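Enquirer: Just to be clear, the model below is a prediction. Sequence and coordinates:
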Amino acid sequence: MKPVYVLNGPNLNMLGLREPAIYGSASLKDVELRCHAHAASLGLTVDFRQSNSEGELVSWVQEARGKASAIAINAGAYTHTSVALHDALMAAERPAVELHLSNVHKREAFRHTSLIAPAVNGVICGFGVDSYVLAITALHSLITASKKG
């Protein structure tokens, strides 16, 4: 089976250092290890990536169309600004979940709007590192359902 792409946007490389009261103390490497372990428990593999560049994230989403079974994306600030990511996700034609560590709806008003949410199957936010685990679980369900249908 093709891997699940777990894509991380800007500033997520600073996890564990940046605003731990909001984002927690886990590093991005900790998150990656947790994703690999959970995916393996479901019979999946993960291709885990991070970039501060919007263009690179768009390229990875486009790549996922042929090389991934699904996409979990924490686009960070690009969630609220990137029409390009929205369009790439629409073109990817893969199950996809938007995720966030924090509950964006309890934060600044500009974080309440997601431009990528209309292009994904669902949104998970506010569960810290468990948001990634929940996203992988949801994608496993979507992948399994698509094989039955």
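Expert: Arrived safely, thanks for sending.
Enquirer: Please count neighbours and contacts with C-alpha atoms only from this point.
Expert: Fine.
Enquirer: So for this protein, the centremost residue is which one?
Expert: Closest to where the C-alpha atoms of the chain average out (C-alpha atoms, centre = their mean) is Ile73, at 1.9 Å.
Enquirer: quick one, what contacts the closest residue to Leu15 other than its chain neighbours?
Expert: In this structure, Leu15 finds its nearest non-sequential neighbour in Ser27, 4.8 Å apart by C-alpha to C-alpha, 6 or more residues apart in numbering. By C-alpha atoms under 8 Å, 6 or more residues apart in numbering, the contact list for Ser27 reads Asn13, Met14, Leu15, Gly16, Leu17.
Enquirer: dropping in the other structure now:
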Amino acid sequence: MAKQTSRSNAKPIYVLNGPNLNLLGQREPHIYGTTTLADIEAMVAKHAKARSASVTCRQSNHEGELVDWIHEARTKGSGVILNAGAYTHTSIALHDALATLDIPVIEVHISNVYKRESFRHHSYISPVAKGVICGLGVQGYTLALDAILADIV
């Protein structure tokens, strides 16, 4: 799923979501709420448009596809907002791909991972991210967008 809003000559901010985030709104609503991924993408696109920016939103359950999109963002994007889902805690491949970027990366988690199982307390993404937003619900995405725009506008 890809959605891009229009923007003058600037490159879009990539909003990448990892495994199981396609089930938002259905999966564990007591943790993640009832907002769907489509709702989040629309919210972020509207937020970007109001700031004369654009986003490219994508989701995959496949690690390699996420790596490919991060590589694409190297030349086609102005920043990356990444909710890597469970890959946050397991993927050296995502870490290595993000380490190649010269654009800002913000790691986002809808839930507060530090109030959950201990295996969720370690992130392979954080060391290569400019910042981390967790536990602020879906608003974390718009906060991440604002953080990136503060660097590139």
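Expert: Everything's here; your move. This one's a predicted model, so the numbers in the text were calculated from it and none came from an experiment.
Enquirer: will you turn the contacts of Ser27 of the first structure into CSV that also has secondary structure and distance to Arg34 of the first structure?
Expert: As requested, these are exported to CSV (DSSP: H, G, I helix; E, B strand; the rest coil; distance: C-alpha to C-alpha, whole Å):
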residue, secondary structure, distance to Arg34 of the first structure
Asn13, helix, 16
Met14, helix, 17
Leu15, coil, 14
Gly16, coil, 15
Leu17, coil, 18
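Enquirer: Please convert those residues to TSV, extending it with neighbour count and distance to Asn52 of the first structure.
Expert: Converted to TSV, those look like this (neighbours: other C-alpha atoms under 10 Å; distance: C-alpha to C-alpha, whole Å):
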residue	neighbour count	distance to Asn52 of the first structure
Asn13	17	8
Met14	14	11
Leu15	18	13
Gly16	17	17
Leu17	13	16
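Enquirer: can you tell me how far the residue nearest to the centre of the first structure sits from Leu42 of the first structure?
Expert: In this view, Ile73 of the first structure and Leu42 of the first structure are 19 Å apart by C-alpha to C-alpha, to the nearest Å.
Enquirer: does the counterpart of Leu33 of the first structure in the second structure count as helix, strand or coil?
Expert: By TM-score structural alignment, Leu33 of the first structure lines up with Ala42 in the second structure. When classified by DSSP: H, G, I helix; E, B strand; the rest coil, Ala42 of the second structure comes out as helix.
Enquirer: and whatever residue of the first structure lines up with Ser118 of the second structure, how many residues sit next to it?
Expert: Here Ser118 of the second structure is matched to Ala109 in the first structure, going by TM-score structural alignment. Look at Ala109 of the first structure: counted by other C-alpha atoms under 10 Å, it has 9 neighbours.
Enquirer: show me the contacts for Arg94 of the first structure.
Expert: By C-alpha under 8 Å, 6+ apart, the neighbours of Arg94 of the first structure are Ala64, Arg65, Ala68, Ser69, Ala70, Ile71.
Enquirer: Can you show me the strands along the first structure?
Expert: 4-8, 46-50, 70-74, 96-100, 122-125 (DSSP state E).
Enquirer: For Ile143 of the first structure, find the nearest of the ones you listed.
Expert: Checking these against Ile143 of the first structure by C-alpha to C-alpha gives strand 70-74 as the closest, at 7.4 Å.
Enquirer: Which residue ranges of the first structure form helices?
Expert: Assigned by DSSP state H, the helices in the first structure fall at 20-23, 28-41, 54-67, 83-92, 130-148.
Enquirer: Those: which one's closest to His105 of the first structure?
Expert: His105 of the first structure lies closest to helix 20-23 among these, at 12.8 Å (C-alpha to C-alpha).
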